[in-house]
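1. got a sequence here, can you model it:
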Amino acid sequence: MADQSAEGMLSPFLRRQRISAVRPFLQGRVLDIGCGSGALAAYVDKANYVGIDPDPVSIATARNSFPGHTFIQRLTLEGDTFDTVVALAVIEHVPDPVVFLTGLKANLLCVPSARIVCTTP
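-> Alright, predicted model coming up:
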C-alpha cells in the first residue's frame, strides 16, 4: 500500500512473519495486492507473479528489485485468472471488505482450487 516503498510502516519482524506464513500458499499464478516493494516476488517465478500497488514509488522499487516480474498500479488484466490472490495487510484499508472479497472471487479466481490469502495487523 502507499508509503510502504521500503515497507517503512511495517516492522522487519512482522514482514518476515507474514511472508513466512503465506509462503506455503504461493502456488500457481499469484496476484499480490498491495505488493509494496515486491518482497513476495522473491518466492514466485516471474512468469507466475503479478504485483499491484497504487504507490508509484513502491512500484518503481519493486521493478528495480525484481526485474522480469510484473508490477502494475492498476488492475488492467481483464479476463486474467489467478490460482492465488494475496492481500497482506490490505483488507483493513478497503472500504467494504465483503465487496472486495466477493469481487476477487468472482473476477479472478476461476480455478476450483484457487485461494485468497489475507492478513491483518
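2. C-alpha only now, for contacts and for neighbours.
-> Will do.
3. and residue 85, that's in a strand?
-> Yes - assessed by DSSP: H, G, I helix; E, B strand; the rest coil, residue 85 belongs to a strand.
4. what is the burial count for residue 20?
-> Neighbours of residue 20 under the rule other C-alpha atoms under 10 Å: 11.
5. so it: helix, strand or coil?
-> Quick answer, by three-state DSSP: residue 20 is helix.
6. isn't residue 62 up against residue 71?
-> Yes - using C-alpha atoms under 8 Å, residue 62 is in contact with residue 71, at 7.1 Å.
7. how close does residue 118 sit to residue 57?
-> 23 Å (C-alpha to C-alpha, to the nearest Å).
8. what of residue 49?
-> 19 Å.
9. who's more crowded, these two?
-> residue 49 (24 against 17).
10. how about this one, so we can line them up?
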Amino acid sequence: MQYMLLIYNDPQKEPAYGTPAFQEIMAGFFAANARMKEDGVLRSGEGLQGVETATSLRIKSGKVETMDGPFAETHEHLGGYYVIDVADLDAALTYAALIPSAHFGTIEVRPLMDYNPAS
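-> The predicted model follows:
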C-alpha cells in the first residue's frame, strides 16, 4: 500500500537557515531518505518552495479564479512530502517518525487511492 507523508511545519518553530540546529534537521532528513531508500520503500519525495510562491485555483460559476498563496490560513505550512510503499499503516507511521519535522510540526500520513489496480 502506498502512503503519502505530508510534512507540515510552523515557520516560527523551525530552525533558522544556516544555524547548527538547521544543519541537524537537514542531516535528519538525509538520514530518513537514506533509510527509506535502503529499505526499498521510497517512491518519491521532495521539499516544496515557500507558501509565498503558491497559487491556488478554483472554479466558481464556470469562471476560473486564482489567488496568490495557499487557500487555507494556518500556522503550519505544507513543506514537502514523501510517497512510500509499505505493508500497512503501522509501517507508514514508523517511517513518518523518522522525519525530523515531527519534533516541531506535523506529519500527516494518508493512504493513496489506487485507481489502477493490477489485473
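11. TM value for the aligned chains?
-> For these two chains in superposition, a TM-score of 0.28 is obtained (TM-score structural alignment, normalised by the length of structure 2); 59 aligned residues with a C-alpha RMSD of 4.7 Å.
12. which stretches of structure 2 form strands?
-> 2-9, 42-47, 55-60, 63-68, 77-85, 105-111 (DSSP state E).
13. what's next to the second one, contact-wise?
-> Contact partners of strand 42-47 of structure 2, identified using C-alpha atoms under 8 Å, 6 or more residues apart in numbering, comprise 33, 36, 79, 80, 81, 82, 83, 84, 85.
14. now the angle between strand 2-9 and that strand, please.
-> 20 degrees (axes from the mean of the first three to the mean of the last three C-alpha atoms, to 10 degrees).
15. pull out the buried positions in strand 42-47 of structure 2.
-> Neighbour-count burial for strand 42-47 of structure 2 flags residue 42 (criterion: 16 or more other C-alpha atoms under 10 Å).
16. just stretch 21-30 of structure 2 next, same as before
-> Quick answer for stretch 21-30 of structure 2 (16+ other C-alpha under 10 Å): 25, 26, 28, 29.
17. from these, which land in helices?
-> Mapping the buried residues of stretch 21-30 of structure 2 onto helices (DSSP state H) picks out 25, 26, 28, 29.
18. how close does the first one get to residue 78 of structure 2?
-> Okay, so that is residue 25 of structure 2. Applying C-alpha to C-alpha to residue 25 of structure 2 and residue 78 of structure 2 gives a distance of 16 Å.
19. now swap in the second one and tell me
-> According to C-alpha to C-alpha, residue 26 of structure 2 stands 17 Å off from residue 78 of structure 2.
20. identify the residues contacting the nearest residue to residue 83 of structure 2 once chain neighbours are set aside.
-> Nearest residue to residue 83 of structure 2, sequence neighbours excluded (C-alpha to C-alpha, 6 or more residues apart in numbering): residue 4, at 4.5 Å. Contacts for residue 4 of structure 2 were tallied using C-alpha under 8 Å, 6+ apart; they are 81, 82, 83, 84, 108, 109, 110, 111, 112.
21. most neighbours, which of these?
-> residue 84 (25 neighbours).
22. surely that residue meets residue 2?
-> Yes - taking contacts as C-alpha under 8 Å, residue 84 of structure 2 lies within contact range of residue 2: 5.5 Å.
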